[in-house]
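S.K.: Got a predicted structure here, sequence first:
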Amino acid sequence: MSLPAAVSLEQLRKQAKDLRKARSLKLSEAQLEIARRYGFPSWPRLRSYVDRVATAGPSLQHAFSDDPAYYAERAEGLLASASDGTPDAVAAFTRWSAPLTPAGARQVVARNHGFTSWASLRRHVADLRAEPFARAFRALRARDLDGLRALLDRFPELATASGTNGNDLLGLASATCDERLVSVLLEAGADVARANAHGWTALHQAGYSNLPHMARLLLAHGAPVDVSGRGNGGTPLAAALFWGNTEVAAVLAEHGVVPRNLRTAAGLNDVALVEELWSSPSAGAHRGFYRPHSGFPAWRPSSSLTEIRDEAMSWAARADAVDAIAALYRLGASLEANVYQGTPLTWAAARGRSRAVRLLLSLGAAPSATGTFGGPTHGVGTTALHHAAESGHLEVIEALLDAGADPTISDELYGGTPANWAAHGGHEDARALLLRRGGTERD
């Protein structure tokens, strides 16, 4: 049977009456059997679902997590995107005449799911076992290919249905990093160009997670490379280069360098383009995107040419783009600027980019400089050594120590030394190296 979204309550009542007559059942028995055919445990649960779908229309978003905290986090993220000016997120608040406040965001999320209040949504998500979209989500989470195919065969509308904040099953599948699930959904007719409320597509997720094979699969099905998520210029390529994900960035760049600005050129290690854009008005074009999710603090990129150039140095460093680093330094970019959440050396160290770390140090980057990195509950008063230790990048740790980095500095948020950070990250080899080289630990 097709997804109940395609069936009216009147049709369901007729099916129950016909079944009652055909098999001499009580009406309640016939209704229960109809409900179970659709995968619902009772007639009232099926009726409630169909009523909600009919009231909300095709824009209905289906809940799929049974954790109420999930929806609170989605409300916070939606508010952050709307505050950043992301069009679809702004439109969601406008649609429901909701203020750009935490309470307004919860109102929007509840209304998008077909409920008039946050309390009603919380009651609903307490038991999602029967909901077709939630069942498909559980199949994704379990990597259950056969179960997913069976649900899509039974409820074909699932391939194009929307979940919380506009996340469809294809986008949720891409977040699992499992190409097999993505393939099943593409075969079922999922829209490869579909974006969620943040403007984020499955191809963005492939860039964010450094999945070159998934990117090729999505591109082969027509995934667009020029759509922006989380701000102007937040293309899949920008999402990849924010993290210095060079493997998937190379795949995406084959389909166009979008956006074509200085930080993208630097991340791609394209020296010719860096030199071309250095003094060009296009150097800072399409820089509205600055964070892949709201875990990073709010910021507004400026039109300052100095900021644009220094940011490019950071993007080159995180991508191990040593040719671009050298070119940017020669042209005048700073080694120490913290344009947004991390100096070039900190980014290179955090990403384990040993070549970039050595080059930056040789050019004069301060090995023990402190600063901020990541979100507000992460790196405050940290050094590059803290972040190399956190991820267990032994070669980078050695390079920093050889350049004179101080392994005894405590960060300002947790009071931890690099050795503490290595231990917290579960990297005993990095902790031991730091202690051998003069590091200390705080209680």
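M.R.: Okay, I see it.

S.K.: Could you use CA atoms for every contact and neighbour count after this?
M.R.: OK.

S.K.: which residues in the stretch 251-400 of the chain form helices?
M.R.: Remark: helices assigned in the stretch 251-400 of the chain by DSSP state H, counting those that start in this stretch are 262-267, 271-277, 305-318, 322-331, 344-350, 354-363, 384-390, 394-402.

S.K.: got a markdown table for the ones you listed, with mean neighbour count and distance to R37 too?
M.R.: Shown next, in a markdown table, are those (neighbours: other CA atoms under 10 Å; distance: least, CA to CA, whole Å):
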| stretch | mean neighbour count | distance to R37 |
| --- | --- | --- |
| helix 262-267 | 30 | 52 |
| helix 271-277 | 18 | 60 |
| helix 305-318 | 26 | 53 |
| helix 322-331 | 20 | 61 |
| helix 344-350 | 30 | 52 |
| helix 354-363 | 20 | 59 |
| helix 384-390 | 29 | 52 |
| helix 394-402 | 20 | 57 |
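
S.K.: okay, the ones you listed in CSV with distance to V251 next?
M.R.: As requested, the helices of the stretch 251-400 of the chain are arranged in CSV below (distance: least, CA to CA, whole Å):
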stretch, distance to V251
helix 262-267, 13
helix 271-277, 18
helix 305-318, 17
helix 322-331, 19
helix 344-350, 22
helix 354-363, 22
helix 384-390, 27
helix 394-402, 27
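
S.K.: Tell me which of those helices sits nearest to A35.
M.R.: Among the helices of the stretch 251-400 of the chain, the nearest to A35 by CA to CA is helix 384-390 (52.0 Å).

S.K.: residues in contact with that closest one?
M.R.: With contact meaning CA atoms under 8 Å, 6 or more residues apart in numbering, helix 384-390 is reached by 345-347, 349-352, 367-370, 394, 396-397, 400, 405, 407, 417-419, 421-425, 427, 430-431.

S.K.: quick one: that helix to chain centroid distance?
M.R.: Relative to its parent chain, helix 384-390 has a centroid offset of 23 Å by CA atoms, centre = their mean, to the nearest Å.

S.K.: repeat for stretch 259-268
M.R.: Here the centre of stretch 259-268 is set off from its chain's centre by 21 Å, with CA atoms, centre = their mean.

S.K.: how long is it end to end?
M.R.: Terminal residues of stretch 259-268 are spaced 12 Å apart (CA to CA, to the nearest Å).

S.K.: want to compare, so here's the second one:
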Amino acid sequence: MTELSAGLPPRADIAQVRRIAKDRLRAARAGDADAIAWISEVDAGLTLSASQLRLARHYGFAGWPALTLEVARRRVLDLRDADTLAAFIAAHPEAVTSEMTSWTDHQRGASPLGYVAMARYDTVAREWHDVAGTAAAAHVLIAHGAPVDGLPDDPETPLITAASYGDADVAAVLIASGADLDALAKPHAGGVPGGSALLHAAVFGMTDVLDVLVAAGAGCARSRRPPRSVTCPAG
């Protein structure tokens, strides 16, 4: 019987989660006591729909449709194809703003816009690399209602995320869309708690983003001094 992680694996696809549900059902029908007990928690018999429901609830979703929608959304975001993303959003408008949850590599959750801003870091290979299409994906999300500064309770804004992960293209899209240049991360945020996008870019050495932020005037509107490396534009 397939062992289950606490959250969805980073590269999960719908075929994979369907196989897991079928494998657990097969084990239960073969008399595996643990599999029987696992599926029986939903009290719906030893059926595929029961196994799928139980799997969805294991990962924190109300049901199988919600689980498969979340898996599909991440796959579409990972494609970073503007037309494919726009078509997906047209069919599932809630996918623009609802938080991405239950992923083993994003245990604190992430907004779709914030997730796109993190794309330069491969959480499976644990490697940094440049990726194409992030700016286009960010533009589509914002055009369809993604809040450019995130939600009030988010630990940091998408611009801070882009600064931390070094995506200057996403940062430029966010700035052009009216992002708050000097918003601060929450005290409980990762990275630099209480820090601005400018400070995150400086601390993590993301010089391309630093250049974009400085050119836009980040750090110059506040009474406190900007980082020493920043020279505010005249006027």
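M.R.: Structure received. As the structure is a computational prediction, the values presented were derived from the model and not from experiment.

S.K.: Got a TM-score for the pair?
M.R.: Once superposed, chain against chain, the TM-score is 0.55 (TM-score structural alignment, normalised by the length of the second structure); 171 aligned residues with a CA RMSD of 4.2 Å.

S.K.: which residue lines up with W315 of the first structure in the second structure?
M.R.: Here W315 of the first structure is matched to Y115 in the second structure, going by TM-score structural alignment.

S.K.: Can you give me the stretch of the second structure that stretch 81-90 of the first structure aligns onto?
M.R.: Under TM-score structural alignment, there is no match for stretch 81-90 of the first structure anywhere in the second structure.

S.K.: Between the two ends of that stretch, what distance do you get?
M.R.: End-to-end distance for stretch 81-90 of the first structure: 8 Å, by CA to CA.

S.K.: And for stretch 142-153 of the second structure?
M.R.: Terminal residues of stretch 142-153 of the second structure lie 18 Å apart, using CA to CA.

S.K.: Please verify my assumption that I175 of the second structure contacts L181.
M.R.: Yes: counting by CA atoms under 8 Å, I175 of the second structure touches L181, with 7.3 Å between them.

S.K.: anything in contact with each of those two?
M.R.: Applying CA under 8 Å, 6+ apart, one finds that I175 of the second structure and L181 are jointly contacted by L159.

S.K.: so K17 of the first structure makes contact with A30?
M.R.: Yes: K17 of the first structure lies in contact with A30 (CA under 8 Å); the separation is 7.2 Å.

S.K.: More neighbours: the two, which one.
M.R.: The residue with more neighbours, out of K17 of the first structure and A30, is A30; 23 against 17, by other CA atoms under 10 Å.

S.K.: Spell out which helix or strand contains that one, please.
M.R.: Using DSSP states H and E, A30 of the first structure falls within helix 27-37.

S.K.: so that helix matches what in the second structure?
M.R.: Using TM-score structural alignment, helix 27-37 of the first structure corresponds to no residues of the second structure.

S.K.: For that helix, which residues meet the burial criterion?
M.R.: Neighbour-count burial for helix 27-37 of the first structure, with 16 or more other CA atoms under 10 Å as criterion, is recorded at L27, A30, Q31, L32, E33, I34, A35.

S.K.: ok, so of these, who is nearest R95 of the first structure?
M.R.: The nearest member of the buried residues of helix 27-37 of the first structure to R95 of the first structure, counting by CA to CA, is A35 at 32.8 Å.

S.K.: Skipping adjacent residues, who's closest to the closest one in space?
M.R.: Counting by CA to CA, 6 or more residues apart in numbering, A35 of the first structure lies nearest to W43, which is 5.2 Å off, once chain neighbours are set aside.

S.K.: Touching, that neighbour and A30? I think so.
M.R.: No: taking contacts as CA under 8 Å, W43 of the first structure lies outside contact range of A30: 9.2 Å.

S.K.: Which residue ranges of the stretch 101-250 of the first structure form strands?
M.R.: For the stretch 101-250 of the first structure, the strands defined by DSSP state E, counting those that start in this stretch occupy 162-163.

S.K.: Not counting its neighbours along the chain, what's nearest whatever residue of the second structure lines up with S368 of the first structure?
M.R.: Using TM-score structural alignment, the equivalent of S368 of the first structure in the second structure is D182. Take D182 of the second structure and drop its neighbours on the chain: the residue closest to it by CA to CA, 6+ apart is S196, 5.6 Å away.

S.K.: That neighbour: how many residues sit nearby?
M.R.: 25.

S.K.: how about it, what's its match in the first structure?
M.R.: Matched across to the first structure, S196 of the second structure falls on T383, judged by TM-score structural alignment.

S.K.: what's near enough to touch its match?
M.R.: For T383 of the first structure, the contact set (CA under 8 Å, 6+ apart) comprises T346, P367, S368, A369, T370, G371, I409, D411.

S.K.: now it: how far from G171 of the first structure?
M.R.: 35 Å.

S.K.: before we move on, what about H293 of the first structure?
M.R.: Separation of H293 of the first structure from G171 of the first structure (CA to CA): 15 Å.
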